[in-house]
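Asker: what follows is a protein structure lacking sequence information:
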């Protein structure tokens, strides 16, 4: 299943991402999850919980799906 995750900031770490999609319950679990599970960032195997994820990147998590990182669109009020 393909999903889009909207970034509220410039980037998000892989550990934060895994917590955001409810794969882990705390950031400390990211290291162990990545040691046991093959997670791909832009098609490459990634095991660093601190890997920065930027808009335009694709993350594949087994049993969870494929996620696309997107930047939050500014509303007209925020741009002024």
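Answerer: Looks like it came in fine. Computed from a predicted model, the values in this text were never measured in an experiment.

Asker: all contacts plus neighbour counts: C-alpha atoms, from now on.
Answerer: Noted.

Asker: how about residue 52, nearest residue that isn't a chain neighbour?
Answerer: residue 13 (4.5 Å; CA to CA, 6 or more residues apart in numbering).

Asker: tell me who's in contact with the one you found.
Answerer: For residue 13, the contact set (CA atoms under 8 Å, 6 or more residues apart in numbering) comprises 49-53.

Asker: structure B:
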């Protein structure tokens, strides 16, 4: 079952997302797993630690998947 994460604004950086979802404990750990090729975005390995992710994308680390959705509360 995927984790659903609401993106506030236009995007979230990959390292920030991994921390916000609790998939890693620190920014340093986020950077290590990305550099090691353990993270994929939309089925493709992602090696940019600060890749800008937008609603509609899916991120996978090990057996965990995160589905990004739009945070409608930000649209006033």
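Answerer: Arrived safely, thanks for sending. Keep in mind that this is a model prediction, so the values were computed, not measured.

Asker: just the buried residues out of the contacts of residue 13 of the first structure, in ChimeraX syntax.
Answerer: Here is the ChimeraX selection string for the buried members of the contacts of residue 13 of the first structure, based on 16 or more other CA atoms under 10 Å:
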select :49,53
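
Asker: and the contacts of residue 13 of the first structure, which of them are in helices?
Answerer: Using DSSP state H, no member of those falls within helices.

Asker: now the second structure: which of the contacts of residue 13 of the first structure match?
Answerer: For the contacts of residue 13 of the first structure, the aligned pairs still in contact in the second structure (both residues aligned by TM-score structural alignment, their matches' CA atoms under 8 Å) are 49-53.

Asker: what's around the residue lying closest to residue 64 of the second structure once chain neighbours are set aside, how many residues?
Answerer: In space, residue 64 of the second structure comes closest to residue 2 once its chain neighbours are excluded; the distance is 6.8 Å by CA to CA, 6+ apart. One way to gauge burial is a neighbour count; for residue 2 of the second structure, by other CA atoms under 10 Å, it gives 13.

Asker: center of the second structure, which residue is that?
Answerer: Centroid check for the second structure by CA atoms, centre = their mean gives residue 17 as the closest residue, at 4.0 Å.

Asker: element containing that residue?
Answerer: In this structure, residue 17 of the second structure sits in helix 14-20 according to DSSP states H and E.

Asker: quick check: that helix compared with the first structure, mean distance?
Answerer: Taken over the aligned residues, the distance from helix 14-20 of the second structure to the first structure averages 0.5 Å (mean CA distance after the TM-score superposition for the first structure).
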